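Novice: Return a 3D structure for these sequence lines:
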Amino acid sequence: MTDLDGVQSGEYDVVVIGAGPVGENVADRARAAGLSTAVIESELIGGECSYWACMPSKALLRPVVARADARRVAGLSDAVQGPLDVDAVLAHRDYETSHWKDDGQVGWLESIGADIYRGKGRLTGVRQVSVTGADGTERHLTARHAVAVCTGSRAVVPSLPGIADVRPWTSREATSAKEVPGRLVVVGGGVVGVEMATVWQGLGAEVTMVIRGGQLLPRMEPFAGELVAEALTEAGARILTGVSTTAVSRAGHDGPVTVELDDGERLEADEILFATGRAPRTDDLGLDTVGLEPGSWLTVDDSCRVDGSDWLYAVGDVNHRALLTHQGKYQARIAGAAIAARAQGTPPLETDPWGAHAATADHAAVPQVVFTD
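Specialist: Below is the predicted model:
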């Protein structure tokens, strides 16, 4: 591993900002092509999917959905009527996330010959990247051929009266919570909303879903949302549609949360989860130093190269083509191959346009699965 208190500058063929599944795959393809590669990560190597999304959410969902299925099987239903062992479920979730330790993924990146920099990566100019460590030490890296932005996306929390004092859950808190809340309000009926409502209702919480639109999973076929709503209602959840949250407040530091709705109803809960969309992690990335807008989604071609650039790539969620881990990994392999080809002075193989753009097609052409009951 490369430490931040060593040499203060370095030059690489490729610099990757973000070491989630997308950044790891870009690095792997670059190294396989013989390109020297630096990978920068400010949190855990392995990213959102490994610690706060795919892995923990599926570990939590599996026993809940398996029990629900078993309860519908003749001859088996009576044997599975009791509650789940919450401690065992949470312990298995912790195991699947490696207890939020990234040693194994660090070892994998090191095994392919990538240099790891722990700290905040930021563009400072064309092919220039700074890395600021937790102790404030700064290093400067130069990319001979490409910089790949693989910083992913973050949960959006709406600006509501009282929101700062409530300390709301996002997908991160929902997948890493250490105990079951007695009452949970879930705002949003998309994938994160229905998956986490399924989990915590199944583990014993009283769940109320607040949906601004008319159905769950609005980007999928209507029958999918209807079936999930039926299953959640059967499990005991309450689903409110056509209503919006107007204000929230918490009594004291650890008291209950009051949720005010635009139809006049007031809900009380122990925690509130906002599953109301994603935004790109590009706010403090130095995009302004290369003529781009901080906080924006980055528009790319089909090799994931940013429009108007011959060196900057945006791979995964940040390009807004498909906010799905498996699609980000496919993009990473495309981008890695394109970077390698261009570094060797040859154009990448031509490909037909792939996938769908979220802003125009609502992921319509992208295969995806919602894991719920």
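
Novice: Every contact and neighbour count from this point should use C-alpha atoms.
Specialist: Fine.

Novice: Okay, helices next: where are they in the stretch 51-200 of the chain?
Specialist: Assignment of helices within the stretch 51-200 of the chain using DSSP state H, counting those that start in this stretch yields the ranges 54-70, 86-96, 103-111, 163-166, 171-176, 191-202.

Novice: and this one, so I can compare the two:
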Amino acid sequence: MTTSTRGAARVPAVLVLEDGRIFHGRAYGAVGHTFGEAVFSTGMTGYQETLTDPSYHRQVVVMTAPHVGNTGVNDEDPESARIWVAGYVVRDPARVPSNWRSQRSLDEELVKQGVVGISGIDTRALTRHLRERGAMRVGIFSGNALPDEGTMLAEVRQAAEMKGANLSAEVSTEEAYVVPAVGTKKFTVAAIDLGIKGMTPQLMAERGIEVHVLPATATLDEVYAVNPDGVFFSNGPGDPATADHPVGLMSGVLERKTPLFGICFGNQILGRALGFGTFKLKYGHRGINQPVQDRTTGKVEVTAHNHGFAVDAPLDKVSETPYGRAEVSHVCLNDNVVEGLRLLDQPAFSVQYHPEAAAGPHDAAYLFDRFTQLMEGQRA
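Specialist: Predicted coordinates:
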């Protein structure tokens, strides 16, 4: 429940973690209460892209950068039609945005979309707490007449957990749509929207690909009705262990040996389709500064991440799967988490991060070229 009020910075707010840790601050954005999974994002910039990333559905995002909102908000940078985060936590919000592209303040946008946040707390202490204890349920409560702390804690502990949550259909498009190729059309791709960001089909379109974005509930017949040269599985929220329909859909694509590319949630879906398990990370990877090594080239990329689950696959051996041999192609240099998979006997690969770089570095843009090369090879 939220109420939109101006001057929220003078309204008290409380952040309550499920383990009983409490932070007192001031309201930021809409006034009311919200619940979700507390996670932290290490990006110094790109807050607008973060807020509108559907992968953050039902998550309360803690910004580790101390100053947030400096460049305001515009209508060009969102990655989807709305803000998806369940709540927002910042230390020092900008008093006045300053950027030639700014159209309004971040605070105004949060109020407009009913997003409850909190400011003025020690986000460094909160981040360290989440690193030590792990991501957990959280509630933000703001208003001039708040419940007692025991009541707030009880409400937090009654909120839904992220483990076991099936969320991709909640953020997916309801109707299929087409992003036309820029210039000469070279290929057609069916993109399964599990929480896709707007920049992803745009970068494919810039490579001459006509992208048919399909709902998460699409059937195999609907995928092949567009006569695709390749199939793409997007990022998205939730626990991959619940994503039985996307796994079955991907298995059908693998059986037909159509060139396949998956990112983030799509990487976890490929892992499951190949017979690997998935597991929940202690606090996940979120931000635009995560170092990943591409084992196929030895190069290290600085990459953009947003995932709380990972694939449980052996790092140092080739695995036999129902679709041929598979190997781990990318690995996180911070903690050795699997960051990519590829099949050796047919054209399919995936990565655990966001190569569309919105926001983030452009080190991984080559992956869209690699997908194009797979489709060229299959056509030849």
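
Novice: Report the TM-score for the pair.
Specialist: The TM-score (TM-score structural alignment, normalised by the length of structure 1) is 0.24; 161 aligned residues with a CA RMSD of 7.4 Å.

Novice: could I get the helices of the stretch 51-200 of structure 1 as a markdown table with distance to Gly23 of structure 1 and mean neighbour count?
Specialist: A markdown table is the format used below for these (distance: least, CA to CA, whole Å; neighbours: other CA atoms under 10 Å):
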| stretch | distance to Gly23 of structure 1 | mean neighbour count |
| --- | --- | --- |
| helix 54-70 | 16 | 19 |
| helix 86-96 | 21 | 17 |
| helix 103-111 | 10 | 15 |
| helix 163-166 | 32 | 16 |
| helix 171-176 | 20 | 20 |
| helix 191-202 | 23 | 24 |
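
Novice: For these, could you give me JSON lines that also reports distance to Leu267 of structure 1?
Specialist: Converted to JSON lines, those look like this (distance: least, CA to CA, whole Å):
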{"stretch": "helix 54-70", "distance to Leu267 of structure 1": "25"}
{"stretch": "helix 86-96", "distance to Leu267 of structure 1": "25"}
{"stretch": "helix 103-111", "distance to Leu267 of structure 1": "42"}
{"stretch": "helix 163-166", "distance to Leu267 of structure 1": "14"}
{"stretch": "helix 171-176", "distance to Leu267 of structure 1": "19"}
{"stretch": "helix 191-202", "distance to Leu267 of structure 1": "16"}
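
Novice: Give me the angle between the helix or strand containing Thr208 of structure 1 and helix 191-202.
Specialist: For Thr208 of structure 1, the host element (DSSP states H and E) is strand 206-211. For strand 206-211 of structure 1 against helix 191-202, the angle by axes from the mean of the first three to the mean of the last three CA atoms, to 10 degrees is 160 degrees.

Novice: by contact count, what packs against strand 206-211 of structure 1?
Specialist: When contacts are defined as 3 or more CA pairs under 8 Å, 6 or more residues apart in numbering; DSSP states H and E, strand 206-211 of structure 1 sits against strand 183-187, helix 191-202, strand 238-241.

Novice: Let's have those in CSV, adding distance to Arg118 of structure 1.
Specialist: Output for these, formatted as CSV (distance: least, CA to CA, whole Å):
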stretch, distance to Arg118 of structure 1
strand 183-187, 34
helix 191-202, 29
strand 238-241, 43
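
Novice: out of the ones you listed, nearest to Ala59 of structure 1?
Specialist: Nearest to Ala59 of structure 1, of all these, is helix 191-202, at 9.8 Å by CA to CA.

Novice: hey, where'd the strands end up in the stretch 1-150 of structure 1?
Specialist: Applying DSSP state E, counting those that start in this stretch to the stretch 1-150 of structure 1 gives strands spanning 9-17, 37-41, 115-118, 120-125, 128-132, 138-149.
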